[in-house]
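pasting the sequence and the predicted model now:
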Amino acid sequence: MTDRPGAGVPAVSRSRPVLVFAGLMVAMLLATLDTQVVATALPTIAGDLGGLNQFAWVTTAYLLTFTAVSPLYGKLGDLFGRRRVFLVAIVIFLVGSALCGAADSMTMLIIFRALQGIGGGGLTVSIFAILGDLFDPREGARYQSYATAVFGVSSVSGPLLGGVITDHLSWRWIFYLNMPLGVVALTLVAVFLRLPSAEARRARIDYGGIVLLATASTAVALLSSWAGHSYPWSSPVIIGLIAGAVVLIAAWLVVESKAAQPIIPLRLFRDSTFTIANVVAFVAGFVTMGALTYVALYLQMVTGVSPQSAGLLMLPLTAGLLIATTVSGQIMFRTGSYKWFPAASMAVAALAFVLLATLSVDSGLVVICGYLAILGLGGGLSQQTVVIAAQNTTPRADLGAATSTVTFTRMLGTLLGASIFGAILNSGLAGQSGLSQGISVTPEAVSKMPERARHAYELAFSHALTGVFLTGIPILLVALAVALFMKNIPLAPRRNGPPAPAPEPEPAAKSSTP
């Protein structure tokens, strides 16, 4: 292994970067696919295992633990070395996958999905942080764009792939197929990735910060899952979750301000670039995934396509995401500048929301796909840019914490976006059609309505969805105004990077322990 001259940033052996990167991308694919891969398989799973009233938790449990542990893994990587943390995370993910495939009840499947999410959250954070270690910010922009493309494509493609596997094999193979691919990723990273040891410093684990942040994240995740669905927004349960989340976040801020080694160092937010990157990440997660959820529902409710076809119609969004991430990554690599990409992302996403707000029952599929492609372009322009921006202005000692914070804020935005947009859609349906539980009406139920009632419902749903997109426009414009203040700091070798310590030894006795 060689060191980058003068940068203090390690470089993977130049004969092995493709193998290391391939292992990281396979792990990224698995972790992000599993956020939504069971969506289309849930009816089949419920029919097999029973527990129909619990089936939504199969997805929620994974997202909850995935989000809650993200900051923890980033800090652990800073303290103990990212390679070790990555290997621990992938082992947890694979154990969880095997147990999910073998589950014989809905309760056990939910518990094992939570375990799987603990590994998946660690994988995603560790991968982006490892890339930040391997490459300086300018060169890393190119590789981060590939990783972000995998992240975005797998997030969008999960429901489609899950449906195909369930139809042609069994829902259990959704989890079993993780095993051979995960072993490949584990082997490639364990054998070929060598990073410097973590700095020799006494680790003082921020237990208070970990517990408070995980509990607050759980409250937010439950809020996003229950509000407007299982419980009305005015119910004591939802009001209690909101109050609890606020109190827990306030307590966490107090604890973090006093912790010797906080899980998320609040001093990072003194840097305007880091703060803006997190604002853009939050809003991008909020609007993009929220829109994706309800456009897919619109396609089924109004146009009458099947869930699998709705997944296929998301491909234009995926294409836009791929184009934007790849092109922006290449431009950042060649120019060393990322300043305008977050603002461009918010502007293009706002344009997409304006266009999506015009959808009606008469809108053709070609028009809808065109609007989704524009939304994908908007999302792709900021996906890896905010990670690169945060890493570029962060000392190497805090690289993992900075990376995990951006990932965490994006996931929080995703959770809250789906919940709040769902409440707006429900409110719109209740106001126009008298349906107090609008989105609990399934596409199958709509298709069986008498023609006049079906047409009335489709009109009501279309109008209610317009309210969702109109709500997102001002949020995007505020984020655009914030993004315009992003400083033009050239991508350069890591600042405050001390000389890299000696690489980790590779004795045979440690080969079986991450």
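Thanks, I have it.

only C-alpha atoms from now on, for both contacts and neighbour counts.
Noted.

can you tell me the helix or strand for the nearest residue to Ser272 once chain neighbours are set aside?
The shortest distance from Ser272 to any residue other than its chain neighbours is 7.3 Å, reached at Met486 (CA to CA, 6 or more residues apart in numbering). Secondary structure from DSSP states H and E places Met486 outside every helix and strand.

for Met486, what are its contacts?
For Met486, the residues meeting the contact criterion (CA atoms under 8 Å, 6 or more residues apart in numbering) are Ser272, Thr273, Ile276, Lys339, Trp340.

how close does Phe286 sit to Leu429?
If you measure Phe286 against Leu429 using CA to CA, to the nearest Å, the figure is 21 Å.

look at those two and report which has more neighbours.
Under the criterion of other CA atoms under 10 Å, the comparison of Phe286 against Leu429 puts Phe286 first, with 27 against 24.

ok, that one - contacts?
Phe286 sits next to Arg410, Leu412, Gly413, Thr414, Leu415, Leu416, Gly417, Ala418 when contact means CA under 8 Å, 6+ apart.

just give me the neighbour total for the third one.
Burial of Gly413, expressed as a neighbour count using other CA under 10 Å, amounts to 24.

assign the closest residue to it other than its chain neighbours to helix, strand or coil.
Of all residues beyond its chain neighbours, the one nearest Gly413 is Phe286 (4.1 Å), with distances taken as CA to CA, 6+ apart. Secondary structure of Phe286, reduced to three states by DSSP: H, G, I helix; E, B strand; the rest coil: helix.

ok, back up a step: mind putting the contacts of Phe286 in a markdown table, distance to Ser328 included?
Putting the contacts of Phe286 into a markdown table (distance: CA to CA, whole Å) gives the following:
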| residue | distance to Ser328 |
| --- | --- |
| Arg410 | 19 |
| Leu412 | 24 |
| Gly413 | 22 |
| Thr414 | 22 |
| Leu415 | 26 |
| Leu416 | 27 |
| Gly417 | 25 |
| Ala418 | 27 |
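
one more structure, for comparison:
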Amino acid sequence: MTATPPSSDGSATAPRSRRRVLEALSGLLLGMFVSMLASTVVSTSLPVIVHDLGGDQGTFTWVVTATLLTTAISTPVWGKLADLVNRKLLYQLAIIIFVLATAAAGFAQDPTTLIAFRAVQGIGAGGLAALSQVLMADILSPRERGKYMGLFGAVMAVATVGGPLLGGLITDAWGWRWNFFVALPFAVAALIIVQRTLKLPAHAKRKVSIDYIGIVLLSVAVSLLLVWISLAGDTFEWWGIETALMLGGAIVGAILFVVVELRVSEPLIPLTLFRNRTFTLSVIASIATGIAMFGASVYLSQYMQLARGATPTEAGLMTIPMIGGLLISSILVGGLITRHGIWKPYLIIGSVMLIAGSSLLSTIHYDTNFALVSLYMFLLGAGVGMTMQNLVLVVQNTSKPTEIGVASSGVTFFRSLGGTIGVSVMGAALATRVTELVADRTDDIAAALGTLGDQAQVWVAQLESGTLPQVSAMPEVLRVVFEDIYANGISRSFLIAVPFAVLSLIAIIFLPNISLTSMTTSERLAAGEADLATVSVPQAMQTLAATGSIPTADANRPDGDEPAPSGSRGD
């Protein structure tokens, strides 16, 4: 899309054509739909997938964490590349990686293979998450973006509500493997539409330098931290040689990463960004949003199936209140921000809802009135909807046009990192708590098994195998015991999100309340170049005249030559 020249007051001289904007957004909308559908269609069937592949609670956590980990690590890489090379090509590449890895996961025969393909899927997801924000900044100004959020909200509604329902139906009817193939036709369509409709202004070409050492150090530091969180207290003791090696390695990797970023010419995450108070505080707030968003989506689905005995289809239906809260708040707030240009009060309200939703979800039991559970989920979803995208918006509003990619991906990276760590910590806490409760309720489990007669040995063998149980298939007398155990463990894990939500509120309160600009990234770049030319040409002439490189207008020329034309260089 061609940028509209900015006027002297900093706004566009003519409004962007709505038709051209919609054409440019169509590819992004479908790409986002592919990403969300491929993720949400699997969410409700994960307990069944892990059970069928013989995985335990740790496997369940790593199937999710592997994707979040590579998403977090790859996000700043994609963002950096977006500032250096063709953004449209990068976006198409991200779609291809994401969907092919998703389809490959459908052929997994064991948990390790599934986790590996999910990790590759996360690389593509990181590109889609980072590049969609950067490309939107090329197409729409921060002030304009709100009125188009309805379109994104509609796509989110179809993917986030329809995905789990479709996934549950596919799992119950044809088996969970088909969930991994459903996004393929949409991906092909997305690639074609992006190629035909997404037309971006050309950016000045410059020498590309990729910070490979920074990528490796960041990957090592984050991976060691997450492996330690996931395995400590289960595979090995919290305090021991393994903890010293993993935690120490993560700290050393992080320190070396900072040193490298300070020295390279094209850092993966420019540390100068943290001089911007808006960026720093938005990063802190995004961490809490990530924990709430990813943690809730993962463990609420598990709560519905393991604590309330729901099928995958029923679990998809039961999580609609959270998705509804997210959609309603994001669409409504987006429109209000565009209309009035005010954003900070909505972020504060959203962070308060995050605190309320996380706190209330930590109180749920297997028999809690579902109307109350729905209210708690709605509050959490509304909090995420008000804060998630708007934190990226305020960062883009204050970042340099040449650093939009790394600034946007920086916030997205820390949100994904927060979600990854949050899911890992919540999963570790859940596994530990379930183990403790099973040991405490051995008598209740034995009494329940004693009433099953010939079926008792079948269930004893399944429970002793360590695989994630299929609670909905258990006999009533045994199912009630395990529903109570898992409800207790999952609700306890939601307490972990509460202090981070409080920290998010504090960070948002101190965000500078800067008005949103009405210029796109391309227009800001054009305006900056125009201002530079206006200032630099007179300064250059004054410098040349002062040094004698060119004569001044009233200088006497003994040789009788005419004055040099304005703007020429002296020898």
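Done, it's in. Keep in mind the model is a prediction, meaning the values are calculated, not measured.

in structure 2, point out the residues matching stretch 342-353 of structure 1.
Aligned by TM-score structural alignment, stretch 342-353 of structure 1 corresponds to residues 347-358 of structure 2.

superposed on structure 1, what's the mean shift for the matching stretch?
On superposition with structure 1, the mean distance recorded for stretch 347-358 of structure 2 (mean CA distance after the TM-score superposition for structure 1) is 1.6 Å.

wait, doesn't Trp252 of structure 1 sit right on Leu212?
Yes: contact criterion CA atoms under 8 Å: Trp252 of structure 1 and Leu212 qualify, at 5.6 Å.

give the contact list for Pro180 of structure 1.
So Pro180 of structure 1 contacts nothing (CA under 8 Å, 6+ apart).

map it across to structure 2 for me.
Mapped onto structure 2 by TM-score structural alignment, Pro180 of structure 1 lines up with Pro185.

element containing that match?
helix 184-197.

I'd like the next helix or strand past that helix.
Helices and strands here follow DSSP H and E; after helix 184-197 of structure 2, the next one along the chain is helix 212-231.

what residues does the following helix or strand past that next one touch?
Following helix 212-231 of structure 2 in sequence order, the next helix or strand is helix 241-263 (DSSP H and E). The contact list for helix 241-263 of structure 2 (CA under 8 Å, 6+ apart) reads 213-214, 217-218, 220-225, 227-228, 232, 236-237, 267-271.

just stretch 465-473 of structure 1 next, same as before
Contacts of stretch 465-473 of structure 1 (CA under 8 Å, 6+ apart): 287, 291, 294, 298, 350, 353-354, 356-359, 421, 424-425, 428.

from these, pick the one nearest Ala129 of structure 1.
Of all the contacts of stretch 465-473 of structure 1, Val287 has the smallest distance to Ala129 of structure 1: 24.9 Å, by CA to CA.

contacting residues around the alignment partner in structure 2 of that closest one?
Applying TM-score structural alignment, one finds that Val287 of structure 1 aligns to Ala292 in structure 2. Applying CA under 8 Å, 6+ apart to Ala292 of structure 2 gives the contacts Leu354, Ser358, Leu380, Val384, Gly419, Ala497, Ala501.

same question, Leu76 of structure 1
Leu76 of structure 1 sits next to Arg82, Val85, Gly400 when contact means CA under 8 Å, 6+ apart.

so where does whatever residue of structure 2 lines up with it fall, helix or strand?
Alignment note (TM-score structural alignment): Leu76 of structure 1 maps to Leu81 of structure 2. Assessed by DSSP H and E, Leu81 of structure 2 sits inside helix 57-82.

Pro312 of structure 2 - nearest residue in space that isn't next to it in sequence?
Leaving aside its sequence neighbours, Pro312 of structure 2 sits nearest to Gly168 (CA to CA, 6+ apart; 4.4 Å).

look up how far Ser219 of structure 2 lies from the corresponding residue of structure 2 for Gly472 of structure 1.
Taking TM-score structural alignment as the criterion, the aligned counterpart of Gly472 of structure 1 in structure 2 is Ala497. When CA to CA is applied, the distance between Ala497 of structure 2 and Ser219 of structure 2 equals 24 Å.

out of those two, which sits in the busier spot?
Ala497 (27 against 20).

tell me which residue is most central in structure 1.
For structure 1, the residue nearest the mean C-alpha position is Met411 (4.9 Å; CA atoms, centre = their mean).

which residue is the nearest non-sequential neighbour of the aligned partner of it in structure 2?
Counting by TM-score structural alignment, Met411 of structure 1 lines up with Ser416 in structure 2. Excluding its sequence neighbours, the residue lying closest to Ser416 of structure 2 (CA to CA, 6+ apart) is Ala72, at 4.9 Å.

alright, I will stop here.
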